[in-house]
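**Q** Any chance you could fold what I've pasted below:
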Amino acid sequence: MAIKATIHKAQLQLADMDRNVYADIAVTIARHPSENDERMMVRVLALALGWPADTSQGTLEFAKDMWEPDEPALWHKNFSDEIMHWVEVGQPDDKRLMKASGRARRVSLFAFQSSTPVWWSGIATKLTRANNLHIWQIPHEQSQALAKLAQRTMQLQITVQDGTVWVNDGSESLEITPQRLMGED
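**A** Here you go, the predicted model:
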């Protein structure tokens, strides 16, 4: 018998002063049996950082990337089913990123593993044609600290200012400084 997903619920209070995006976001996260807390929490962080300023054409939502190979970790589809924003986490290969670049208006990737510099040095030159691709590295120590905030039910305040992200769960606060590897906003 297959192991089922573990359900997590999060209430996010987002204050992104860099983009003037303020939102209360309630999400249900289906955590794949092979997914760890670190990857799940990077997906939550990616949701907050990619939340659209204008939600009249839909919002960013969790997709089935670990169940369906043709889906990302998150995506924003408008009401015509056009992919507005495709979001990956981890270290996908260049073919996956180039395919996503052709399918979506915007593609973002949040890499968080300690091996990201080695992975990036081997893939960077293969992605130069993708003008809609934005790649960020979350420092590994910071993504591990973020993983420690994982609970089955979470209330997180996420504040973004001057490129720095603060995540607070009511008892602990941490600072995350995403580093841009590729793409301009």
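
**Q** From now on I want contacts and neighbour counts done on CA atoms only, so please keep to that.
**A** Noted.

**Q** which SSE is the one residue sitting closest to the centre of the chain in?
**A** Closest to where the C-alpha atoms of the chain average out (C-alpha atoms, centre = their mean) is residue 46, at 2.3 Å. Using DSSP states H and E, residue 46 sits in helix 37-50.

**Q** same check, this time on residue 13
**A** Element membership for residue 13, per DSSP H and E: strand 6-16.

**Q** ok, and what's touching that strand?
**A** With contacts defined as C-alpha atoms under 8 Å, 6 or more residues apart in numbering, strand 6-16 is touched by 21-33, 48-49, 151-161.

**Q** Equivalent analysis for stretch 173-185, please.
**A** By C-alpha under 8 Å, 6+ apart, stretch 173-185 touches 131-139, 142-143, 145-146, 163-168.

**Q** picking up where we left off before, what about the residue nearest to the centre of the chain, distance to residue 170?
**A** The gap separating residue 46 from residue 170 is 20 Å, by C-alpha to C-alpha, to the nearest Å.

**Q** Let's compare: structure for the following, please.
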Amino acid sequence: MAIGVTMHTFDIQLADVDRSVYEDLSVRVARHPSETDAFMLTRVLAYALEYEEGIAFSEGISATDEPAVVVRDLTGALVAWIEVGSPDAARLHTGSLAGARVAVYTHRDPAKVAAGWAGKKIHRSDEVKLYSFDHGFFDSATSALERRNTMIVSVTERRIYLDLNGSSFESDIHEVTAG
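**A** Predicted structure coming up:
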């Protein structure tokens, strides 16, 4: 018998001082059995850090033609293509052709992620942003994950302060351009 998805809920208080975004969010995340805790938490943080009207999770691993997180305007047009993990250059090329903005959030070594794109064709590669966090941030934070989660996400001067189910973590948000 195949193992199905596991649902996780996140009640998030978001205070992104850098972007002047202050919201209370409640999201449900379907976690595929092959998805790691770090990948799921990165998806949730990407959602929070990119939050704007029209943001949504894609259908996940089964949606091969969509990123992990997508932003659409009121007409349904793609505004932002937001990948998680270590997508290949072809996915970034597709996203850059389809949307106005492409971002990647990774829980992995950003140098290794970017190295996979070197010399590959990526439309507007100089505009693709790769965001990563301090080494060990996800190892520590995932230890606090539960099925029902309460998060406080504060961002100021590109530093994230995360309270996850009563445990506190912090990290700089590092930015690299793909091109």
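
**Q** After superposition, what's the TM-score here?
**A** With the length set by TM-score structural alignment, normalised by the length of the second structure, the two chains reach a TM-score of 0.91; 177 aligned residues with a C-alpha RMSD of 1.7 Å.

**Q** Among the contacts of strand 6-16 of the first structure, which are located in strands?
**A** 21-31, 153-161 (DSSP state E).

**Q** Give me the buried subset of those residues.
**A** 21-22, 27, 29-31, 154-160 (16 or more other C-alpha atoms under 10 Å).

**Q** For residue 181 of the first structure, what is the corresponding residue in the second structure?
**A** When the second structure is aligned by TM-score structural alignment, residue 181 of the first structure is paired with residue 176.

**Q** Tell me, how many residues neighbour that match?
**A** Using other C-alpha atoms under 10 Å, residue 176 of the second structure has 16 other residues around it.

**Q** those helices in the second structure, which residues are they?
**A** Under the criterion DSSP state H, helices of the second structure are mapped to 37-49, 89-98, 110-115, 137-141.

**Q** can you pull the contacts of the alignment partner in the first structure of residue 161 of the second structure?
**A** Taking TM-score structural alignment, residue 161 of the second structure has residue 166 as its aligned residue in the first structure. By C-alpha under 8 Å, 6+ apart, the contact set of residue 166 of the first structure is 157, 158, 159, 160, 173, 174, 175, 176.

**Q** swap the cut-off to 10 Å and go again
**A** 15, 156, 157, 158, 159, 160, 173, 174, 175, 176, 177 (C-alpha atoms under 10 Å, 6 or more residues apart in numbering).

**Q** Equivalent analysis for residue 132 of the second structure, please.
**A** 42, 85, 104-111, 171-176 are the contacts of residue 132 of the second structure under C-alpha under 10 Å, 6+ apart.

**Q** Apply 6 Å and report the result again.
**A** 105, 106, 173, 174 (C-alpha atoms under 6 Å, 6 or more residues apart in numbering).

**Q** Is there a quick PyMOL command that grabs whichever of the residues you listed are buried?
**A** In PyMOL syntax, the buried subset of the contacts of residue 132 of the second structure is picked out as below (16+ other C-alpha under 10 Å):
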select buried, resi 105+106+173
